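Engineer: Sequence first, predicted model second:
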Amino acid sequence: MPPGSERSTGARELATLVGPVVGLPTPRYAGLARRVRDLLTAGALPAGARLPAERELATELDVSRVTVASAYRVLRDEGFARTRHGSGTVTALPDVRSGWTPPSTAPGVIDLAHAAPEAAPELLPAYEQALGELPAHLPAHGYAPSGLPQLRAAVAGWFTARGLPTDADQVVVTAGVGDAAALALDTLLEPGDRVLVEHPTYPGAVGLVAAAGGRCVPAAVDPADPDALVGTAQLVARQSSPRLAYLMPDCSNPTGVALSAAGRRRLAATLWQHGVVTLVDEVSTGLELDTPTAPPFAAGVPDAATVTVGGLSKAVWGGLRIGWLRTEAGLADRLGEALSRRQLSVGVLDQLAATVLVRQLDEILEHRRALLRERRAVLLAELAAQLPDWTAPAPTGGLAVWCRLPPGTSSAALTSAAAERGLLLAEGRAFGTGHAFDDHLRLPFTLPPERLRAAVGVLARLDREARTTAAAAGPPRPLTVV
């Protein structure tokens, strides 16, 4: 959207979101600025929206114009607003680069920064079968643009069996789910385009959007009511006019929530009606632990309305770099051509093994779900026993628990302290845009039980040490005003 064409947030609309002024912290202007900042980082107020004129908002809130002007100044100083010629004050999200530790296999290190289980037992037999099939491919050049026909057919069959009729020419094979998402974003986005993202969301999504020149517009996710995203996304689509939406309707990372069948139908239709193409990340599809898998998000809307990406990294193994995308055949051709300019082909042996695995994916996922249910129970039990002040709701699916920390506990500080004890964590801010979620921590339950127990033990020791330090410091000294 060109400068000067931002959507406006009306004074009455913003005043309703802010709520009663008497409940804001003092000084009043700082409390108002903090409230607007919280609305932005929670996704209730979209980035890129034009704020109402100072006089209009002051009237609606029944405060002085100076209070509103001072609040806007604070927001600009903190990076949550900017003044644009001809547009007034426009909301923004500062660029906060949270720590994201690379995966580690070092001895003695417990890696809970990454939600990645060990290889499924079906992996090795699949490669053994693929080796037997490889000689038939050796006389040829070995390149398979867009993927081997048998793998594309297998993926198309998996979509069709789930209620989304798909032909092989609608499928493009990539080197992993991230590669498929990056291909779609790089091809479909123009610099400055807005992309609606869930909030919180997968950190890789934020990075991929930024790398493609896009700007994330957050839409708040409510773990207690996943379908509330429908209304939030509709508001964001109306006010921010995003070109794309990046969604994880199945076992969202990090919350583990899934949209209902009705919710995804409404959201898919809403976004398409607003001219928004949805990039659907299905990396965790099939990992619903307590509820049945809902129909694909793309079912019920035109094929051109969605680009669905998926792969085998969570179901089978992260080391198997096979992913795919599924969309309308013409768009699939365009994306396949773009992929061929980046890489001629994904490895043939890996594709042969993936073909075997996709054909038995339902059985593989059944085994994976059973393993994750056991480990989820271990992690939740340890958290309840050793960290009772933490709020750790049981996710209905996915690979992790999205914990709310006690008041005053910083996820960033905890992550830093844990690293010194050999425990790698992903701080909460990595899953947001702006400064959100420092009061949250994602804890995957993908490691064996003994390592999960050891990890919670480290966290419990750090928690006790922090409480001891705080108790020794005593209550804060009162300030003497002269």
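Structural biologist: Looks like it came in fine. Numbering: from 1, shown residues only.
Engineer: can we go C-alpha only for contacts and neighbour counts from here?
Structural biologist: OK.
Engineer: can you pull the contacts of the closest residue to T89 other than its chain neighbours?
Structural biologist: Closest residue to T89 apart from its sequence neighbours, by C-alpha to C-alpha, 6 or more residues apart in numbering: T83 at 4.6 Å. Applying C-alpha atoms under 8 Å, 6 or more residues apart in numbering, we find T83 in contact with R76, T89, V90.
Engineer: Narrow those residues to those in strands?
Structural biologist: T89, V90 (DSSP state E).
Engineer: so which of the contacts of T83 comes closest to V217?
Structural biologist: For those, the closest approach to V217 (C-alpha to C-alpha) belongs to V90, at 13.2 Å.
Engineer: can you count the residues close to that closest one?
Structural biologist: 24 (other C-alpha atoms under 10 Å).
Engineer: Next: A136.
Structural biologist: There are 9 residues near A136, going by other C-alpha under 10 Å.
Engineer: Which of the contacts of T83 sits closest to F159?
Structural biologist: Closest to F159, out of all of these and judged by C-alpha to C-alpha, is V90, at 42.0 Å.
Engineer: what's the distance between that closest one and R243?
Structural biologist: 19 Å (C-alpha to C-alpha, to the nearest Å).
Engineer: quick check, nearest of the contacts of T83 to E363?
Structural biologist: V90 (50.6 Å).
Engineer: How many residues are close by P107?
Structural biologist: Neighbours of P107 using other C-alpha under 10 Å come to 7.
Engineer: so A116 touches F445, yeah?
Structural biologist: No - with contact defined as C-alpha atoms under 8 Å, A116 does not reach F445; the gap is 9.0 Å.
Engineer: try this one side by side with the last:
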Amino acid sequence: MRISASRLGSLLGDDRGDGPAYLWIADGIRAAVADGRVMHGMRLPGERELAPALAVSRTTITKAYSVLTERGYAQAKQGSGTTVVLPGGRPDEGDAEPLDDRPADPRLLNLVQAAPPATPGLQAAFETALEQLPRFTTGRGYYSLGIPELREAIAQRFVDRGVATSADQIVVTAGASSAVGIVLTALTAPRAAVVLESPGYPNTVQAVRGTGRRPVGVPVGDLAAHDEALARAKTCLVVLDFQNPTGGLADDEHRAQLARIWTRRGTTPIVDETLVETWLDDEPQVRPMAAHHPGAITIGSASKTHWGGMRLGWIRAPRHLVGALSAARRSFDLGSPVLEQLALDELLRTRPGLHPEMRRMLRGSRDRLWEFGIGCGWEATRPHGGLSIWWRLPRPRGAALATAAEREGLSMLPGAAFAVDGRGLDSFLRTPFTLRPEDIDRVLPALRAAAERAGLSG
């Protein structure tokens, strides 16, 4: 795989700074490699091609490539040019998501994970965070509610979306699943029933069970079933923005009806907004649930917009609940890492939400999978946000398709994995589109062969 001179030039941008041009080129390529915009194994343009594209001399390009090679980010071979490498070898993708006890099989193409790669600018954010870290190392480093700077930045995101919020309403956590556990521990009794949408996110179900509470599934979007379930349960958790796995977006009328149900039932509502900023086409003009119901507890995460490896999430809650949440938080851990919090604070202040380049990438991958599924005769509502397509298959053969896919070297999950009780939904399949378009192109032949094996190829 090769990156063109024009593409590389667009990644480097126009801000050349005051230093030598070769360092601008080397540092820019290194940052793009660290962010995943230039991938391990990509061949860089030759000096003769890149020099005029960047309006520099060939000597400058040669010197930049030498710096990259010395730092371990490139490898030069006679006759093959200069190839990007990652220090330490090939990238480690980590376990598949949703997570289970089995390590991801590196031999399988991954169509399980609904988490995008790191946002462009991540390494620069960490470099800025390192510069700020000495302000904190004179203290003990424990911030059970989160560092003040990050709590203020998260609160400002709510303000920007039309919900008055102050930093003292924010609790920083180790991701959204941790936030679920903290809220349930603080505000519900052991073995309490928690109403969840089905299909839903498997890790949320695990988080509920992990606290000793009982998940009760209701169909996604069914207000009557939701209302009826809350006659026997006092807590619910919903995803209203690009619901995982269906991709559904609740309009303001639906949210208003939910608010009325919760008020009448005396419900403690938990609203998961992890995917709220993953819109792909037009930004939705809907009000956050906290604007409809001031008592709603909102949880969020950096995993889908910035990077799952940061392991940072948050809770926005009414002020009178923050003390109980803080006490529950200490039963999980004593606080999140300061360096990661500083890096996320930098990202939220400089580039909140999905980076435009990431949004373009996700659109391209979504469109490839959409065309494939429609061509197979599968049905779905085209998602305008989120990270996956939820397909209705022509026949209830989802489990058979997942088994056939594994034989083709492709890892994926059947619909039953997203049922709250782990059963049924065999007529459904989730296909995440978080791989880069070129990787989706590698996946599609295996998916087509699996669909043919399972009798689902149209």
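Structural biologist: Cool, got the structure. Computed from a predicted model, the values in this text were never measured in an experiment.
Engineer: picking up where we left off before, what lines up with the residue nearest to T89 of the first structure in the second structure?
Structural biologist: For T83 of the first structure, the aligned position in the second structure is a gap, per TM-score structural alignment.
Engineer: For the host helix or strand of T83 of the first structure, buried residues please.
Structural biologist: Per DSSP states H and E, T83 of the first structure falls inside strand 81-84. Burial within strand 81-84 of the first structure, assessed by neighbour count using 16 or more other C-alpha atoms under 10 Å, is assigned to A81, R82.
Engineer: Also stretch 451-465 of the first structure?
Structural biologist: Those would be R451, L452, R453, A455, V456, G457, L459, A460, L462, D463, for stretch 451-465 of the first structure by 16+ other C-alpha under 10 Å.
Engineer: would TSV of these with secondary structure and distance to L380 of the first structure be doable?
Structural biologist: Below are those laid out as TSV (DSSP: H, G, I helix; E, B strand; the rest coil; distance: C-alpha to C-alpha, whole Å):
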residue	secondary structure	distance to L380 of the first structure
R451	helix	14
L452	helix	10
R453	helix	10
A455	helix	12
V456	helix	10
G457	helix	13
L459	helix	13
A460	helix	13
L462	helix	18
D463	helix	17
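Engineer: could those residues go into CSV alongside distance to L14 of the first structure?
Structural biologist: Shown next, in CSV, are those (distance: C-alpha to C-alpha, whole Å):
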residue, distance to L14 of the first structure
R451, 47
L452, 44
R453, 46
A455, 43
V456, 42
G457, 44
L459, 40
A460, 41
L462, 41
D463, 39
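Engineer: Now flag whichever of these is closest to E328 of the first structure.
Structural biologist: L452 (42.7 Å).
Engineer: Now do the residue nearest in space to the middle of the second structure against A229 of the second structure, distance only.
Structural biologist: Closest residue to the average C-alpha location of the second structure: K304 at 1.6 Å, with C-alpha atoms, centre = their mean. Distance, K304 of the second structure to A229 of the second structure, using C-alpha to C-alpha: 30 Å.
Engineer: A5 of the second structure now?
Structural biologist: Per C-alpha to C-alpha, A5 of the second structure is found 58 Å from A229 of the second structure.
Engineer: Equivalent analysis for G162 of the second structure, please.
Structural biologist: 30 Å.
Engineer: how about the residue nearest to the centre of the second structure, what's its match in the first structure?
Structural biologist: Under TM-score structural alignment, K304 of the second structure pairs with K314 in the first structure.
Engineer: Was I right to think the residue nearest to the centre of the second structure contacts W279?
Structural biologist: No - assessed by C-alpha under 8 Å, K304 of the second structure is found out of contact with W279, at 11.3 Å.
Engineer: Tell me where the stretch 1-150 of the second structure has helices.
Structural biologist: Per DSSP state H, counting those that start in this stretch, the stretch 1-150 of the second structure carries helices over the ranges 5-12, 21-35, 47-54, 58-70, 122-132, 134-137, 148-160.
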